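Colleague: here you go, sequence then predicted model.
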Amino acid sequence: MLFPTLTFGLFFLAVYALTWAVRGSNEWRKILLLLASWVFYGAWDWRFVALLIFSAVLNWGTAALIARTDEEWEAGRRKALLVFGVAANLAILGFFKYYDFFLEQLGVLLHQFGFERDMPLLEIILPVGVSFFTFQGMSYLIDVARRKVPPASLLDMTLLMSFFPHLVAGPIVRASDLIPQFRQTPRLERGMVAMGLLLIVWGLFKKAVVASELSVNLVDPIFFDPSAHSSLDLVIAAYGYAVQIYCDFSAYSDMAIGLAALLGYRFPFNFNQPYRARSLQDFWRRWHISLSSWLRDYLYISLGGSRGGVWKACRNILLTMLLGGFWHGAKWTFLIWGGLHGIVQVMETLWRKFRPQHWPLMPAAIAIFITFHIVTLGWIFFRAETFDGAIAFLGGIGRGDWGATIATPLMIGLILFGMMIHFTPPTLAQGIALRLRSVPALLLGLGTGAVILIIDAMRFEGVAPFIYYQF
């Protein structure tokens, strides 16, 4: 069930009406939201609702046992339970996402040594959002073990991992942010409604009009066969994908935040103009903030962080980015993408440590320009289906064939417009929402409906799936 569709619109209207109609019992309201979330997830494949429930119960039960180890002498038991819980989550993720990949690589390795084996590949269907809800479960277990959050009830924990606005593509909302909200009966505030509607409409526009059109009519055909296109086509497609993935993913996050707000819950914002970053480390403070902060808090710091000196910090940065890249998918291109980001961040760390103090700092505009193009280079590996495809794409750019292009003026305009969207100040939406608070509810609803109809008329045939659905 995709957000920018009529089916989801009708589904959400029904959920919205029913949840706010339930009065006097927050528990029944949460049960209704939980059932609605399972319907939302089951619309894709009912079989995997059981996996979602199992994962939630596993993390709830393990966290409850961890919380009962209060005495210092039980620290070893607490650690063992945490290791078990994290390993169980990784086993779920590993089986569905990486089982066939590792067997294929083993088959290739055996072939190199002259052994031919038929590997028992299962062609496993990847559950939508499995990476997000397993990461959410692990962060909850670690926070309980670190005594940062108290253990949640079974209902709250299951709803945390199943809540449909963020279930399939984030943001990765932590237990410390959302469970305290579940414990209180939400109130429908005019400010939250105004901001929620604004974010939903804004996200719908970015996804349906900008990202989907760039995907279908520019990026997908050029990445499908780079050798059939000129160097100019390839460069435009690279820039096009940089705009597409930003508009696509930030649109999902905006809509998720907006939908949660209409139901009375606050999600953290997930993007902060990432292409304004002056370094790769700055980029990861701005891009997919919920994931980058997760990697920092639960992987980088767990590896040792910056403790032990600059060289161990560099090692931990590289490992974190490699694993972060591999989290995105079982392909070598994601490892290379993560490795590129890791290597550049290591270089930045070493430069800050050993740069001669009398050397001037790089001008901001130049730093932003260089960072953006390093990120765009990485997006080529991220988008390419295979390593050979990425190399063919880069080789095509190197041909120097700057002749005709298939990119229409509309595509060029959408790329430029997408960058304008990106550079829109975050405070603009907040200011508009403040002004919308005083608009009568009926007028606000009619206005939102009219804007959605206009966007529907502007968009092109079909809606490409959200990029992060595959993760």
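Modeller: Yep, it's here.

Colleague: hey, let's count contacts and neighbours off CA atoms from now on
Modeller: Noted.

Colleague: which parts of whichever helix or strand H111 is part of are buried?
Modeller: If you go by DSSP states H and E, H111 is part of helix 75-112. Within helix 75-112, the residues that count as buried by 16 or more other C-alpha atoms under 10 Å are 78, 81-82, 85-86, 88-89, 92-94, 96-101, 103-104, 107.

Colleague: and the comparison structure, right after this:
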Amino acid sequence: MAFDTISFIALFLPVTLLFYYATVRYLKIQQLVLLAASLSFYWLGSEGWLSFSTLLFVIGWNWLGGHLIERQQRKKKKSILPVTLIVGVDILIFSLFRFTAIFQTNGWQPSVDWLIPLGLAWFILQGIGYCIEVYLGETAADKNILHFAIYVSFFPKLIHGPLIDFSKMKEQIGVGIFDIAQVGAGAQRFIIGLSKKLLIADQLAYFINYVFVQSAIDSVITQPPVTLVWLGLFVNGVQLYFILSAYADMAIGLAGMLGIRLPENFNHPFKATSLTDFWRRWQMTVISWFRKYFLRLINLELNRDQITINLLLTWLLIGLWFGFDWNHVFWGALNFVILIAEHFFSFSERVHSLLFRRVYTVLLVLIGFVFLRSESLYHTGQFLGDLFWLNNNGFYDARVAVFLRELWLPLLIGVYLMFVHPFLKEREYSAKWKKQAQWLRFGQMIGIILLYILCLLFILLDFGLGQTLV
């Protein structure tokens, strides 16, 4: 079940909120309601017993593993064997599903959607993170499996994140407080995320598919011109940002409606002035997870050689987490090379032009995203060859004007929100605007309501620019 469906918005979410807050005085029942809602959400969306069974196994395995690790840590002679065993099985499960998907693409059945459980990468990391937290002594193994099951399966973050530490999540589960202001703020954040996906990201998807398919065909007749490929490069970055940040906004908003605070996953990443700065702003909970758990677990001292090894292993793992193929491995290695160069050559201190640093960062990020979007390294090479006019493709044709005419509105809004709004947001309101704060809040409320109605219309009418272009 997706967040942007009528069945979720009009049925699942209202029923969940109703039962959740109807049992606000009975914490145990309220927790059971939240767990039942989360598991029902996953069952309805997974469309198969294998996915649901995998989620239940990961919950049970890591909960028991936490107790085994804690028991071992109480002994005088501590051992890393229990945590290695528990985490090893988690990694094995993740790897088996990923490899099975690779075999399926080469003709083996059944389908990938059936084989790879929804949200596998996210709930596996949550399970591993919990066990490492127990191993490091940052949290105690929870005796109540209900708390841990809610932590792993909590439906707002189950499929697309963000990640949160168990210790921070546990203290919020079943607090038993109904705060209308928090529910309203959560609903507003959810509508903003829904609008990002439906009104911007989904409207750009058809064009990106078209450009990448045309580039992959490798035909002189259909080969896209340089200008179209550059437009595709830019729109791909815009679409990827809005689809991922939309899911993060919806997750944070839904959790807020249930009285739980999830961490931010994006912090205006296109304000970044280096690739190092960019990865402090993009998918922040994922990057911080690898930094916190992986780097601390291997416990390397920070001399130059070990920093290099640290960073290489981390980025290869991040690449494999996103996808089990050479494209993602190469993408991780590319990030490693650039980040290590920025670190050792003190890029931010030596290059003083903010404009140059921002353009450099955006260009590197957009080119890196090609690896995540392409189906193979050969396809990536084809796209980059078209991008830099190396494949004897033309420079311009009428398709560029056609797509710009169709995409200008969602693209313009996307560019404003990515590159302009973050800087305007930093400025303090003048005294004149502060006096009108009440009217501004009223206008914001009206705007959110109109966005919600527009999103519902888009869902009901199944509207997309791909239809008009066809």
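Modeller: Alright, I've got the coordinates. All values reported here derive from a predicted model rather than from experimental measurement.

Colleague: in the second structure, point out the residues matching the next helix or strand after the helix holding H111 of the first structure.
Modeller: Once helix 75-112 of the first structure ends, the next helix or strand along the chain (criterion: DSSP H and E) is helix 130-145. Using TM-score structural alignment, the residues of the second structure aligned to helix 130-145 of the first structure are 120-135.

Colleague: pull the residues that contact that stretch.
Modeller: 55, 58-59, 62, 65-66, 69-70, 73, 83, 86-87, 90-91, 94, 139-141, 152-153, 158-161, 163-166, 289, 293, 321-322 (C-alpha atoms under 8 Å, 6 or more residues apart in numbering).

Colleague: quick one: average offset of it versus the first structure, please.
Modeller: Compared with the first structure after fitting, stretch 120-135 of the second structure deviates on average by 0.3 Å (mean C-alpha distance after the TM-score superposition for the first structure).

Colleague: which residues touch stretch 281-297 of the second structure?
Modeller: Residues contacting stretch 281-297 of the second structure (C-alpha under 8 Å, 6+ apart): 129, 132, 162-164, 263-269, 272, 279-280, 310, 314, 318.

Colleague: looking at the residues you listed, which are in helices?
Modeller: When the contacts of stretch 281-297 of the second structure are checked against helices (DSSP state H), the matches are 129, 132, 310, 314, 318.

Colleague: in which helix or strand does the residue nearest to T16 of the second structure when sequence neighbours are not counted reside?
Modeller: Distances taken as C-alpha to C-alpha, 6 or more residues apart in numbering place A37 nearest to T16 of the second structure, at 6.4 Å, with adjacent residues excluded. Assigned by DSSP H and E, A37 of the second structure falls within helix 27-46.

Colleague: which helices and strands sit right next to that helix?
Modeller: With contacts taken as 3 or more C-alpha pairs under 8 Å, 6 or more residues apart in numbering; DSSP states H and E, helix 27-46 of the second structure sits against helix 13-22, helix 49-73, helix 145-153, helix 155-158.

Colleague: where does the shortest one end up in the first structure?
Modeller: For helix 155-158 of the second structure, the aligned range in the first structure is residues 164-167, judged by TM-score structural alignment.

Colleague: how far is that stretch from where the chain is centred?
Modeller: 12 Å (C-alpha atoms, centre = their mean, to the nearest Å).

Colleague: contacts for it?
Modeller: Contacts for stretch 164-167 of the first structure (C-alpha under 8 Å, 6+ apart): 36-38, 40-41, 129, 132-133, 161, 172-173, 253, 255-257, 259-260.
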